[in-house]
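# the sequence isn't on hand, but the structure is:
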């Protein structure tokens, strides 16, 4: 079995990334809560991009609303899974490692909201080609981009091995 290898420079980079995402995520949410009324919206780019204050009391798209304890537990289990998967990565799996760091930071950001408030603060609102996407936040972006990087590396690795 190959030993997990990571240099100190990478550890520092990953920790700074996690802390940076958490700070930006929590700071933007505090600013939104302090400066906007629930359900109010500010136009950034008309008919395309808005800041709309929403409280998500469920999972994605408010599914399973009202089960805060379940989402905190799922976050805890997912966090352990991400750490375990990270420790199983190879040194050259850079996209997977950074993807897991992003996803972990995003998950922590939303768990902090659930523990602190009982809901997740969302505010980034896009309408693209007439479709009003679900409102999201910085933590959600980190989570989605992170998982996208993991999937991308898996696909690239499969392509290179196939």
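Everything's here; your move. As the structure is a computational prediction, the values presented were derived from the model and not from experiment. Numbers count the residues shown, from 1 in each chain.
# going by C-alpha atoms from here, please, whenever you check contacts or count neighbours.
OK.
# for residue 69, grab the count of nearby residues.
Residue 69 has 12 neighbouring residues, counting by other CA atoms under 10 Å.
# any idea how far residue 46 is from it?
Using CA to CA, to the nearest Å, we find residue 69 at a distance of 38 Å from residue 46.
# again with residue 93
Taking CA to CA, one finds residue 93 at 41 Å from residue 46.
# and those two? Which one has more around it.
Each of residue 93 and residue 46 has its neighbours counted (other CA under 10 Å); residue 93 has more, 15 against 9.
# okay, now the residue nearest to the more buried one when sequence neighbours are not counted: neighbour count?
Leaving aside its sequence neighbours, residue 93 sits nearest to residue 153 (CA to CA, 6 or more residues apart in numbering; 7.5 Å). Residues lying near residue 153 (other CA under 10 Å) number 18.
# take this one as well and set it beside the first:
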């Protein structure tokens, strides 16, 4: 069957395999590490078990909010936001050129992280977090519009890392895209 004979849905799955492989792999990594932490880190709570002394360790937390416990106790609102984000990601994946590999990987990472945390939130009523930076944040105690930056970085999980990595890739790509647009404008003569 040639590519021209495929339906749009079939093309999205075959031509964007990198997206699907990244999404599934990242989702498995998140769910597997949360299951591991549930078995091995949870029983040690509230103690912090250092991995790299003075830097990072294991610490169990059941987060009912988003990052920094924003919207704590509002799982329905957070589930709706995650669902909207996932819908937008699928739209952009669907429209994206399959040659834009980094873009597809970034979307897949954000999507996997959102799905992983949504899975926890819907099935358990909280998100399982288990990684913790042991050191104090250098700017702790600073207030930003009625929000005080905590002394310690919040406990996090693999899904959070995936979301942050995906967003960083998208930001870096936007800078590259802006530079390319400026370079293209310089090459184009006035009035063209």
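That came in fine, so what should we check first? What you see is a predicted model; the values in this text were computed from it and never measured.
# which ones are touching the equivalent of residue 49 of the second structure over in the first structure?
By TM-score structural alignment, residue 49 of the second structure lines up with residue 42 in the first structure. Contacts for residue 42 of the first structure were tallied using CA atoms under 8 Å, 6 or more residues apart in numbering; they are 50-52.
# can you list which of the residues you listed carry over to the second structure?
Retained in the second structure (both residues aligned by TM-score structural alignment, their matches' CA atoms under 8 Å) from those: 50-52.
# nearest to residue 99 of the first structure, of the residues you listed?
Of all these, residue 99 of the first structure sits closest to residue 51, with 26.1 Å by CA to CA.
# checking the closest one next. Helix, strand or coil?
strand (DSSP: H, G, I helix; E, B strand; the rest coil).
# what about the equivalent of it over in the second structure, distance to residue 133 of the second structure?
Matched across to the second structure, residue 51 of the first structure falls on residue 58, judged by TM-score structural alignment. Using CA to CA, we find residue 58 of the second structure at a distance of 9 Å from residue 133 of the second structure.
# looking at these two now, which is surrounded by more residues?
Using other CA under 10 Å as the criterion, residue 58 of the second structure and residue 133 rank with residue 58 on top: 26 against 22.
# quick check: that one touching residue 131?
Yes: Residue 58 of the second structure is within contact range of residue 131, at 4.8 Å (criterion: CA atoms under 8 Å).
# circling back: tell me which element the residue opposite the residue nearest to residue 93 of the first structure in the second structure once aligned falls in.
Alignment note: residue 153 of the first structure maps to residue 173 in the second structure; criterion TM-score structural alignment. Element membership of residue 173 of the second structure [criterion: DSSP states H and E] is helix 158-187.
# give me the buried positions along that helix.
158-160, 162-167, 169-170 (16 or more other CA atoms under 10 Å).
# what's the counterpart of residue 105 of the first structure in the second structure?
Using TM-score structural alignment, residue 105 of the first structure pairs with residue 112 in the second structure.
# any figure for the gap between its match and residue 46 of the second structure?
Residue 112 of the second structure is 28 Å from residue 46 of the second structure, by CA to CA.
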